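> coordinates only, sequence not included:
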């Protein structure tokens, strides 16, 4: 069964998770291709966020990499901070510098208040 992604950034977020999980295991695209029986070019397309459907092949990849179903298809817009930051970075490449500046300002404010405790 194939399912269409609910939000445009879902596939990019999933692709990034797949790439990170594959690399964390020290696998090349070709090695993973042999292990999951999905062509390496298709895995590459998925990792780059160039798929529109949650296909059987994508589900095989997620199962192999132990990426849970709930993380594949979020119910709605991201609500937790790390996921929101990741989505922002995907929507606005180059915003990392701005986000780091904001974090530096927050850390400086905490330090001036006595270490943030």
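Yes, it's here. Model, not experiment: these values are computed from the prediction.

> When you work out contacts or count neighbours from here on, use the C-alpha atoms and nothing else.
Noted.

> how about residue 67, secondary structure?
Reducing the assignment to helix, strand or coil with DSSP: H, G, I helix; E, B strand; the rest coil, the entry for residue 67 is coil.

> Number of residues surrounding residue 23?
Each residue near residue 23 was counted by other CA atoms under 10 Å, and the total is 12.

> In addition, the following structure is provided for comparison:
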């Protein structure tokens, strides 16, 4: 597997790798400290997979880092597009419009 999961996964992985390298930790070191298999960390760092929140917190905690440093600036636009472009606000507006139309009838 060589393709990125998403732009967000690529950016997140690069940030984790940079933090690990700044601390002079090997993948094996970080894996042992975080309780995450080192091969999974490698996949995360290469952007091939996107970690769960639990894994992200484990990695950050093992490096004495706040998980927000890894995710700051990531947006939904960095992930593959959903099939729809609706937001919760769009849904609420549509429901309110339907309710107004029913009340007017």
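Structure's in. What do you need? A quick note: this is a predicted structure, and the numbers were derived from the prediction, not measured.

> Leaving out chain neighbours, which residue sits closest to the corresponding residue of the second structure for residue 45 of the first structure?
The pairwise alignment with the second structure assigns residue 45 of the first structure to residue 43, based on TM-score structural alignment. What sits nearest to residue 43 of the second structure in space, not counting adjacent residues and going by CA to CA, 6 or more residues apart in numbering, is residue 49, at 5.9 Å.

> Which strand or helix spans the residue nearest to the spatial centre of the first structure?
Computing the C-alpha centroid of the first structure and ranking residues by CA atoms, centre = their mean puts residue 13 first, at 3.1 Å. Taking DSSP states H and E as the criterion, the element that holds residue 13 of the first structure is helix 8-24.

> so how much does whichever helix or strand comes after that helix differ from the second structure once superposed?
Beyond helix 8-24 of the first structure on the C-terminal side, the first helix or strand identified by DSSP H and E is helix 29-36. Between helix 29-36 of the first structure and the corresponding residues of the second structure, superposition yields a mean separation of 0.8 Å, by mean CA distance after the TM-score superposition for the first structure.

> Now helix 29-36 of the first structure: buried residues?
When burial is assessed from 16 or more other CA atoms under 10 Å, helix 29-36 of the first structure yields the following buried residues: 29, 32-33, 36.

> okay, now the equivalent of residue 19 of the first structure over in the second structure: neighbour count?
In the second structure, the residue paired with residue 19 of the first structure is residue 17, using TM-score structural alignment. Residues contacting residue 17 of the second structure under the criterion other CA under 10 Å number 20.

> ditto for residue 58 of the first structure
For residue 58 of the first structure, the tally of surrounding residues (other CA under 10 Å) stands at 22.

> any idea how far residue 109 of the first structure is from residue 96 of the first structure?
When distances are taken as CA to CA, to the nearest Å, residue 109 of the first structure and residue 96 of the first structure turn out to be 20 Å apart.

> Hmm, I typed the wrong one, I wanted residue 44 of the first structure.
Relative to residue 96 of the first structure, and taking CA to CA, residue 44 of the first structure is found at 24 Å.
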